[in-house]
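Undergrad: Predicted model follows, preceded by the sequence.
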Amino acid sequence: MSAVFRALLVSSGGACRAWLERFIDGTDIAIEAVVPPLEALAGVACRAPDIIVMDADSNLQVMTQLCGVLKTNPATVSLPLLGLARSGKQRLAAFEAGVDDFLTHQVRREEFLIRVRSMLRISAARRQLAAEQLAEEVRRREAIRDAFRRYISPKLADRILASPELRDSFFGGTHTRVQAAVMFADMRGFTALSERLNPAEVVELLNEFFALLTDITFRFDGTVFSMAGDSLMVGFGVPVEQDDGARRAVQAARLMLVEFSTLARRWRERHQVETGLGIGINVGEVIAGNVGSPSYMNYTIIGDTVNVASRLGQRARAGEMLFSDAVKHSLEEQGLDIAALSLPALILRGRSSPIDIFCVPSGQRIDFRPH
C-alpha cells in the first residue's frame, strides 16, 4: 500500500523507530524522518508532516518544552502529537506536556492504527476548517480593500489596513481632531446641463466628472469624503497625517482645472453644453470620524475649516481656485510661495472677522518658489 500520511518521529534512540516501523509496515502511514528533539522544529519546517510521534522515553523536560513550542506555533498547532513509550510511567507527564494521545509499546496493532487514523482525521478536519476560515478572511479583507479604494487612494488604503492603530481609528467609533487641507470642487453650469439632457446623459457626464476628479485626488493621496450633486469634498492629511497637505491640495486642484477644461471641451462638442469647475481650499483643524446612525454610518470630516472651504468652493468662478490665508501661510511655512491674486476678504455669517482669500485664475501656471 502506498503511503498517504507522513509521520515525523522525534527520538534519540533506535528502539522506538524499529517498533514504529513494524506497526506501520504495509499501511498508508510512513516515517518521513527521524530527528532528535532539538532538531524537531527544523524537521517540521523542512516538510510539514501529518503527525508527530514523540518518544516519551526521551528527556521529559525537553519533551515538555518541545510540546509547548509546537502547540503555540501557528504553523504546527493543528498537527497531532502522539506520545509513545515502552511503559505507561510517562503517560500523565506526556499529556501534561501537550500530546493529543499516548500509547505504549504493549498496545495492539489494530488499536494503534485506529487511534492514529482518528487523530489524522481530526487534524485534517481542523486544517480544512482553518484553511476555509483563512480563505474567508482573505476574501473579506479584499472586499474591504476594494471598497476602501473607492474613496481612499490604494496606497493610503493599504497603510490603514496594515496598521491596527489606523484601522481602529477609521472603523471605530472614536472621533479625532487633526490638521487637514480641505477642498471643494464644484461644477458650474450643472443646472442648465441637467435641464437640456436626458437623465441617462446627465448620469454619464457626472460619472465622467467624478471619475476624473477622483483619479486626480488619488494621485496626490487624498481622500474623497463626499460626492453630492455636482460637488466633491476631498481631504488631505486625514485619515493619514500629511505634513504637506496644503501643497497636495493646491497641486491636485490645479491639475483638476487643467484636465476638466479638456473634458468640458468634449462635452461642448458632444452635447453643446457649457460647464466649468470652481475650487475652494482651506487648511485647519477638522473633526474626523464616523457620523450617522446605528443603521448607517459615514466616515467624514466636519468643522469650521470644512465650512470655509465649502464657501470658497461656492464662490470660485469657473476655472478659478480660491484658497484662504491659512493655506498661504501653510505653504510659506514649508518655504513655498505661489503667485496668487489677493481678493477682497470673505465675510462669513457668524464669524467676527473676515477671511483673507487668494485666487489662482484659469490658465495661470502654478510654480512653487522658495519663499
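TA: Perfect, I can see it now. Values in this document were obtained by computation on a predicted structure and should not be read as measured data.
Undergrad: contacts, neighbours, all on C-alpha from now
TA: Fine.
Undergrad: any chance you could map the helices in the stretch 151-300 of the chain?
TA: Using DSSP state H, counting those that start in this stretch, the helices found in the stretch 151-300 of the chain span residues 154-162, 164-171, 190-196, 199-219, 245-271.
Undergrad: Okay, buried residues for the shortest one please.
TA: By neighbour count, with 16 or more other Cα atoms under 10 Å as the criterion, the buried positions of helix 190-196 are 190, 193.
Undergrad: Could you tell me how far it lies from the centre of the chain?
TA: Put simply, helix 190-196 sits 39 Å off its chain's centre (Cα atoms, centre = their mean, to the nearest Å).
Undergrad: List of residues touching that helix?
TA: Outside helix 190-196, the residues within contact range by Cα atoms under 8 Å, 6 or more residues apart in numbering are 202, 230, 273-275.
Undergrad: what do you get if the cut-off is 6 Å, keeping everything else the same?
TA: For helix 190-196, contacts defined as Cα atoms under 6 Å, 6 or more residues apart in numbering pick out V202.
Undergrad: another structure for you, compare them:
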Amino acid sequence: MSDLEGFTAMMERYEPAVISTILNDYLDGMIKIAFEHDGTLDRIVGDAVAVIFSAPVVQADHAQRAYDCALAMDRFAEAYAEQQRAAGVALGSTRIGVHTGRVLIGNFGGNEMLDYRALGDPINTASRLETVNSQLGTRICVSGETIEQCSSVSVRPVGDLVLKGKQEAIAAYEPLAASRVGDLDAYLNSYQQMCERSEEARTAFSRLAESAPDDRLVQFHNNRLMGESRGVGL
C-alpha cells in the first residue's frame, strides 16, 4: 500500500491541469514498477496505489517481490519528488506499507460491475503500516511476516507496533535503503538496550539523536524515551 504525502493539500494550490499531469506521471511510474515485479494492481484511490502478489498466479517468492517492489517504488517516488521540487512544485514523500498474509481474492461488486481485488485483515494491516510511517518518520514500514519470508533483505527494526484497530503488536522493520541511518551498529545496540528496558537506552538514543539529526526514526525513539523519563504517556 502506498500513499503520496500532502497531495490533497496540493490540489488547492495548483491548477487542475498541473495536478493532472503530476499525478498521472507519478501513477504511471508506480504502476510500471509494480508490473516489472509481476505484481497485480489491486486498485488506485486518488494518489494511493495498492498492489498484491501471488494472485492470480501463485508466486513462491511473493514476499521478496513485494519487498523489492516497495524499494523500487521508493526510489522512483523520491527521484520524482525531487524533480518536481526543483521545478517549484512542493511534492511530498511517498509512504509505503508492506505486509504478508492470507486474503480473499476474487471478483467483487455486484451484478452491474465486478472488480478483481483482495479483501481481508492483511490488507488493513498493510494500510496501517503505510499510515504509521508519518509518526515514525520512515517512508517504508515492512511487517515481520514479510521479512520472515524474504531471502534477501537489509533492514533495521522499528519496533513492535500496536496498529490502529489492532489488539496485538506486530513487528515492523525499515529497509536500510530507504532510511537516513548513520551508524547502524550504534542504532542496533541502542535498540537492544531499549528492548531490555535498560536505563542506558535513553543516553544511547540521546547521543544518536545528536550525531544523526536527519535520522527521523532515531529522533522518534529519542523523543519517546525522553517522554517516558518525564512521565509522559504514549
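TA: It's in. Model, not experiment: these values are computed from the prediction.
Undergrad: Superpose the two chains and report the TM-score.
TA: Overlay of the two chains. TM-score (TM-score structural alignment, normalised by the length of the second structure): 0.71; 178 aligned residues with a Cα RMSD of 1.9 Å.
Undergrad: would you list every one of the strands in the second structure?
TA: Ranges of strands in the second structure, per DSSP state E, are 2-4, 40-45, 48-52, 94-98, 104-108, 115-119, 140-143, 155-161, 170-175.
Undergrad: now those in JSON lines, with mean neighbour count and distance to T131 of the second structure?
TA: Listed next are those as JSON lines, based on neighbours: other Cα atoms under 10 Å; distance: least, Cα to Cα, whole Å:
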{"stretch": "strand 2-4", "mean neighbour count": "23", "distance to T131 of the second structure": "8"}
{"stretch": "strand 40-45", "mean neighbour count": "15", "distance to T131 of the second structure": "15"}
{"stretch": "strand 48-52", "mean neighbour count": "22", "distance to T131 of the second structure": "11"}
{"stretch": "strand 94-98", "mean neighbour count": "27", "distance to T131 of the second structure": "7"}
{"stretch": "strand 104-108", "mean neighbour count": "13", "distance to T131 of the second structure": "22"}
{"stretch": "strand 115-119", "mean neighbour count": "16", "distance to T131 of the second structure": "18"}
{"stretch": "strand 140-143", "mean neighbour count": "27", "distance to T131 of the second structure": "9"}
{"stretch": "strand 155-161", "mean neighbour count": "17", "distance to T131 of the second structure": "12"}
{"stretch": "strand 170-175", "mean neighbour count": "20", "distance to T131 of the second structure": "13"}
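Undergrad: Output these in a markdown table; the columns should cover distance to A60 of the second structure.
TA: Formatted as a markdown table, the strands of the second structure follow (distance: least, Cα to Cα, whole Å):
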| stretch | distance to A60 of the second structure |
| --- | --- |
| strand 2-4 | 23 |
| strand 40-45 | 15 |
| strand 48-52 | 13 |
| strand 94-98 | 17 |
| strand 104-108 | 17 |
| strand 115-119 | 18 |
| strand 140-143 | 18 |
| strand 155-161 | 21 |
| strand 170-175 | 21 |
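Undergrad: Name the helix or strand for V44 of the first structure, please.
TA: Using DSSP states H and E, V44 of the first structure sits within helix 40-46.
Undergrad: which residues in the second structure does that helix align to?
TA: Mapping helix 40-46 of the first structure onto the second structure (TM-score structural alignment) gives no aligned residues.
Undergrad: Go through that helix and flag the buried ones.
TA: 40-41, 43-44.
Undergrad: V240 of the first structure matches what in the second structure?
TA: V240 of the first structure maps onto V57 in the second structure, with residues paired by TM-score structural alignment.
Undergrad: now, of the helices of the stretch 151-300 of the first structure, which is deepest in the fold?
TA: Of all the helices of the stretch 151-300 of the first structure, helix 245-271 has the most neighbours on average by mean count of other Cα atoms under 10 Å, namely a mean of 19.
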